[in-house]
Every structure is written in structure tokens, then in C-alpha cells.
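1. sharing a sequence plus its predicted fold:
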Amino acid sequence: MSLDISKLDSLISELNAGRVAATGGVSKSNGEDGTTVSFVDALHKAIENVSAAQDQAHEKVNQYITGDSNITLQDMLITSQKADIAFLQMVKSKEKLRAAYTTIMNMPV
């Protein structure tokens, strides 16, 4: 089961269009290794990481259910909890982004 990110893609497109219009170009920030990474790229990577964590959790659950002896109950539960925490954090981040976007859009010009 993968994460449907079509609504987030729409929000990212709106944010990106607003940022380009406001700054006249695409702003970038420094990544951990000294390279430049745009906000949109960082957001996409975070979403992909959450989706990968969910896929890994579903795979471990399926392996455990089918009786794979290499997967313990603890491994399955820990992986599932990690995916759940990552997803909840992404939802909270989305809510904060939406609130920030709404605040900016409601600012007088």
C-alpha cells in the first residue's frame, strides 16, 4: 500500500508558484552534504521516506502473517510503530504548512 500524494503535490505546486512569484526565482537551502536542496525536493523526499516506511511495515506484517521464521513479532510491531509515527509527523507537518500558507495568503498587501 503506497501513500497517495496527489493532494500534497497540488499544495506543493501552489506553494512553489507563490514562492517563485514572490522572490522572482526558486530559493534553495543548503543540504547536509553542502549541496543545495529546494524546499519542494526536501518535502518530496520526506513523503517518499514515509511511504517507504509504510511499505516496509506492510511487507513485514505480511511476512509475519504468512509464517516467515525470520520475522519476529517484535520486529513487525516496531516497524509498524515507526511507520505510524512517521505518518503522524507528516500529517502534523502538513497541518502546520497549511496554517502557514493560509496566514500568508490572508496578510494584507
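-> Okay, I see it.
2. could you use CA atoms for every contact and neighbour count after this?
-> Noted.
3. in what helix or strand does A21 lie?
-> helix 6-23 (DSSP states H and E).
4. report the buried residues of that helix.
-> Burial within helix 6-23, assessed by neighbour count using 16 or more other CA atoms under 10 Å, is assigned to 11-12, 15-16.
5. now do it: distance to the chain's middle.
-> How far helix 6-23 lies from its chain's middle: 15 Å, per CA atoms, centre = their mean, to the nearest Å.
6. now do stretch 74-94
-> On the basis of CA atoms, centre = their mean, stretch 74-94 sits 11 Å off its chain's mean C-alpha point.
7. second one coming, line it up with the first:
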Amino acid sequence: MVHCYQYNGEGKTPGGLIEGIADWVRLNAGYAPPHWKKDADGDWDGGYQKTAYFLDWIEGRYGDGSIRELNEGMKDAEYDEHIFKDVTGRKVSKLWTLYKEHLEENK
């Protein structure tokens, strides 16, 4: 259902981010399956629960509405990773590094 209300940066948004946003909504609605776990192996846009938990961390760190703003930024413009900097003030690569550090510190 989320995909019906989701923007795709004029078809240029990575599939992992599309699926990650959908699963972020699922996570925040309380429908995360019990087998989901937070991990930072691989890339931030690996999709599904990996990206969902990363987005959840962004929302918690940069404020309520951050992921909605990220989605909105893909409405009328071609996707560009710079959108993360527009929303958070940081590049997505730096956010991913900070997220990995956060997971390590909170094991």
C-alpha cells in the first residue's frame, strides 16, 4: 500500500530505498516481523529491513518527519543522493557510517 503513496524520483530512486521506505512504514506501524534485525553489513540501500532500520535511525536522530520529507523531495525531481544532505545536513555515506557506529555502541 505504501508504494501507492510513495515518490520515486522520476524512476531514478534505488530499489533498496523504495523498499526500505515501505518497510520503514511497516516498522513504524508495528508490523515488523519478529525475525527482522538491525545490521549494517553491505550498503545502506540494501533494502527491506536493513534500510528500514537505517531510516528509522535517521528519523530518530534528525526528527519526526525526516523520512516523509525525504519522500516528498523525490516527488518532482530526479533522485539524487544529495536529498539526504538536504534533509539531514549530511551525505548518506556519512549517515551510514554514523549508523554503523551507533549499532556497534549499542550491541
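-> Perfect, thanks for sending it. This one's a predicted model, so the numbers in the text were calculated from it and none came from an experiment.
8. quick one: TM-score?
-> Scored against TM-score structural alignment, normalised by the length of the second structure, the superposed chains reach a TM-score of 0.38; 63 aligned residues with a CA RMSD of 3.8 Å.
9. re the thing from before, tell me which helix or strand comes right after the helix holding A21 of the first structure.
-> Using DSSP H and E, the helix or strand that follows helix 6-23 of the first structure in sequence is strand 28-30.
10. who are the packing partners of the next helix or strand along the chain from that next one?
-> The helix or strand immediately downstream of strand 28-30 of the first structure is strand 36-38, counting by DSSP H and E. Contacts defined by 3 or more CA pairs under 8 Å, 6 or more residues apart in numbering; DSSP states H and E place strand 36-38 of the first structure against strand 28-30.
11. same for the strand it packs on, what does it pack against?
-> Secondary-structure packing of strand 28-30 of the first structure (3+ CA pairs under 8 Å, 6+ apart): strand 36-38.
12. run the last query once more with 10 Å
-> Counting contacts by 3 or more CA pairs under 10 Å, 6 or more residues apart in numbering; DSSP states H and E, strand 28-30 of the first structure is packed against strand 36-38, helix 39-65.
13. adding distance to F87 of the first structure and mean neighbour count, write these out as CSV.
-> Converted to CSV, those look like this (distance: least, CA to CA, whole Å; neighbours: other CA atoms under 10 Å):
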stretch, distance to F87 of the first structure, mean neighbour count
strand 36-38, 22, 13
helix 39-65, 6, 17
